[in-house]
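Colleague: Build me a structure from this.
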Amino acid sequence: MRIPALLSSLAVIAVLGQGCVSNKKFSQLQTSYNELENRNRDLDGKYQASQRELSGANTRVKSLEEQIAAQRTGLAALQAALDKCLNSTSQGNVNISKLVDEINASNKYIQHLVNTKNKSDSLNLVLTNNLTRSLSREEMRDVDVQVLKGVVYISLSDKMLYKSGSYEISPTAGATLSKIAKIIMDYKDYDVLIEGNTDNVPISQTNIRNNWDLSALRGSSVVQALQNTYGVDPKRLTAGGRGEYNPIASNADDAGKTRNRRTQIIITPKLDQFMELIDKAPESAEEKK
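Modeller: The predicted structure is shown next:
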């Protein structure tokens, strides 16, 4: 990217120009430099998030491809057995019928896996795109959206959601939560886990024992807001808290602590959909006996 080079050039111009330009001009150049530096930092953050999302998608694709490859290997073995039966005695007629059924079942299951993978990828992509398009540029500064291994993660900063040191929802969070709630309601086949997270600084309030309490109460506050204010079906919602024990950055500095103080809205396909996928696996000849 050319931004770093431009920043360096502005810095050099600013230094060389201190002796020959006015303080006003120098201040303008310094402001431009700072704006470009901030823009470069934002772009770098978006790039890193895209790389993480791509890595998660590649892992999911690899897992499904391995399942498909395993099914195709089994199909090849069945086909070889069928060929052997065709060259054997007349008693092979019954076995041939069974093998044909197994081959057809394997083919259908392979196609089912492919279709499931394509459907899951497509739904998550549409969900993510709809969500990011609905949020303003200002809201996106406090909201991070990622798809990892078929699960959509929406991470919300605590400064946007809550009053300082509290689990009460801030009035300013309403607009953002309403947009997220609409997306959740549009995808009725997904369950939603609301998970609170904190940094490692002990809480010092008489009505909250520790960070476990604070994180769980924050998750519960968002769940109740989604249910009572925005009409999300409570049967789809789960509230949880992980305290300080699921950090995504170091707690050694303020920047890391800020990233760790977050609430994640985790959107996943319902468990019965996975069980249905398992139930549709074809039976082998031995299992059918």
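Colleague: CA only for contacts and neighbour counts going forward, please
Modeller: Noted.
Colleague: contacting residues for residue 263?
Modeller: Under the criterion of CA atoms under 8 Å, 6 or more residues apart in numbering, the contact list for residue 263 reads 155-158, 194-197, 218-219.
Colleague: the helices in the protein, which residues?
Modeller: 3-16, 23-86, 92-134, 137-140, 158-161, 174-186, 211-228, 254-260, 271-279, 285-288 (DSSP state H).
Colleague: Reformat those into TSV and put distance to residue 241 and mean neighbour count next to each item.
Modeller: Compiled in TSV, these are given as follows (distance: least, CA to CA, whole Å; neighbours: other CA atoms under 10 Å):
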stretch	distance to residue 241	mean neighbour count
helix 3-16	40	14
helix 23-86	24	15
helix 92-134	24	16
helix 137-140	23	12
helix 158-161	14	22
helix 174-186	19	17
helix 211-228	4	22
helix 254-260	13	17
helix 271-279	21	10
helix 285-288	43	8
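Colleague: and for comparison, fold this next one:
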Amino acid sequence: MKRIVVLAATVPFLLTSCISKKKYAELEAKQKETQDLLNSATIKLNACLAEKDALHNQVDYLKKNNSDLINSSKELTVLTTKGAENLEKSLESLKEKDLKISRLQDALTKKDSVTLALVTSLKREVGIDDPDININVEKGVVMISIADNLLFKSGSYEVGTRAKEVLGKVAKVINSKPDFECMVEGHTDNVPIKNTVLLDNWDLSVKRATSIVRVLQNDLGVNPKQLIPAGRSYFIPLADNDTAENRAKNRRTRIIIMPKIDQFYDMIEKEMKALSK
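Modeller: This next block holds a predicted model:
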């Protein structure tokens, strides 16, 4: 997952409205740790599959060897004791590897299945016909990108009426997944802003994120324990801020819906330990 930059708020009223640097760093570190573990699990899986193929070849060889022994001697009517023992051991080892591979595959695919189901549910609720709303999957989490013109007026962090309609559909999905977390990221263009309330684009991006979070919590009934507001200012643009059209693309709110990392971390870790036995 892209490196997440969390705002260290510079004014008192922002200190309680956005995620702390420590919490954001913990989430980012945990996500990286889980991704590394998933990569290791995939390597383990590939090694096991290769070992499985080798065992299959060994079994085939033993079967052929025993068949040749039978055919070469009229007096030999059963497998030799040594050949039978080797064949039995190979078959038993193959069964154990198959079981471990199956368990690891289940652990790795469960996350993908949950993510796919979530994307399908979101597209059904939110709809995919609006070009200002984009739903996709990046690095195992679901991303909903909503254009600025659906949510706020220029330079404002007050949520508009149309935005609440869209957010209501997103909230319906979040409420159906109490074990998921929802990070709300505010993004701006690079046009400087400063007034009596906002110091800069950092302030604007965070205020927009916390405004969305308040709507989700207060108006749409989302559990606040699932919500994480964050501001990214203009440092993660979708396009160069060299035209009005590109700046409009960069002004957006991104809602990231993800299973709680600890759940999948524990699941994968358990299966990795079982595989190493």
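Colleague: With both chains overlaid, what TM-score comes out?
Modeller: In this superposition the chains share a TM-score of 0.66, using TM-score structural alignment, normalised by the length of the second structure; 220 aligned residues with a CA RMSD of 3.6 Å.
Colleague: before we move on, the earlier item: could you dump the helices of the first structure to JSON lines with distance to residue 201 of the first structure?
Modeller: Formatted as JSON lines, these follow (distance: least, CA to CA, whole Å):
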{"stretch": "helix 3-16", "distance to residue 201 of the first structure": "36"}
{"stretch": "helix 23-86", "distance to residue 201 of the first structure": "26"}
{"stretch": "helix 92-134", "distance to residue 201 of the first structure": "32"}
{"stretch": "helix 137-140", "distance to residue 201 of the first structure": "26"}
{"stretch": "helix 158-161", "distance to residue 201 of the first structure": "14"}
{"stretch": "helix 174-186", "distance to residue 201 of the first structure": "27"}
{"stretch": "helix 211-228", "distance to residue 201 of the first structure": "8"}
{"stretch": "helix 254-260", "distance to residue 201 of the first structure": "9"}
{"stretch": "helix 271-279", "distance to residue 201 of the first structure": "35"}
{"stretch": "helix 285-288", "distance to residue 201 of the first structure": "56"}
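Colleague: who wins for proximity to residue 235 of the first structure among the ones you listed?
Modeller: Of all those, helix 211-228 sits nearest to residue 235 of the first structure, with 9.6 Å by CA to CA.
Colleague: Now that closest one on the second structure. Mean distance?
Modeller: Compared with the second structure after fitting, helix 211-228 of the first structure deviates on average by 1.1 Å (mean CA distance after the TM-score superposition for the first structure).
Colleague: Where in the second structure does that helix fall?
Modeller: Against the second structure, the aligned range for helix 211-228 of the first structure is residues 201-218 (TM-score structural alignment).
Colleague: go on, stretch 42-57 of the first structure?
Modeller: For stretch 42-57 of the first structure, no matching stretch turns up in the second structure, with TM-score structural alignment as the criterion.
Colleague: before we move on, what about stretch 160-175 of the first structure?
Modeller: Matched against the second structure by TM-score structural alignment, stretch 160-175 of the first structure falls on residues 150-165.
Colleague: cool, and stretch 8-28 of the first structure?
Modeller: Stretch 8-28 of the first structure maps onto no residues of the second structure, going by TM-score structural alignment.
Colleague: What residue in the second structure is paired with residue 247 of the first structure?
Modeller: Pairing criterion TM-score structural alignment: the partner of residue 247 of the first structure within the second structure is identified as residue 237.
Colleague: Centre of the chain to the match of helix 211-228 of the first structure, how far?
Modeller: 23 Å (CA atoms, centre = their mean, to the nearest Å).
Colleague: What lies in contact with that stretch?
Modeller: Residues from elsewhere that reach stretch 201-218 of the second structure, judged by CA under 8 Å, 6+ apart: 7, 9, 14, 17-18, 155-159, 164, 167-168, 171, 184-188, 190, 192-193, 198, 222-224, 227-234, 253.
Colleague: at 7 Å what do you get?
Modeller: Counting by CA atoms under 7 Å, 6 or more residues apart in numbering, stretch 201-218 of the second structure makes contact with 17-18, 157-159, 171, 184-188, 192-193, 198, 222-224, 227, 229-234, all of which sit outside it.
Colleague: Likewise for stretch 232-239 of the first structure?
Modeller: If you take CA under 7 Å, 6+ apart as the criterion, stretch 232-239 of the first structure is touched by 181, 185, 191-195, 219-220, 223, 226-227.
Colleague: Would you check the distance separating stretch 47-56 of the first structure from the middle of the chain?
Modeller: Centroid separation between stretch 47-56 of the first structure and its chain, computed with CA atoms, centre = their mean, is 10 Å.
Colleague: swap that for stretch 108-128 of the first structure, sorry
Modeller: Between the mean C-alpha position of stretch 108-128 of the first structure and that of its chain there is a distance of 16 Å (CA atoms, centre = their mean).
Colleague: got it, and stretch 193-213 of the second structure?
Modeller: Distance, stretch centre to chain centre, for stretch 193-213 of the second structure: 27 Å (CA atoms, centre = their mean).
Colleague: Then stretch 90-103 of the first structure?
Modeller: Its chain's average C-alpha position is 46 Å from that of stretch 90-103 of the first structure, according to CA atoms, centre = their mean.
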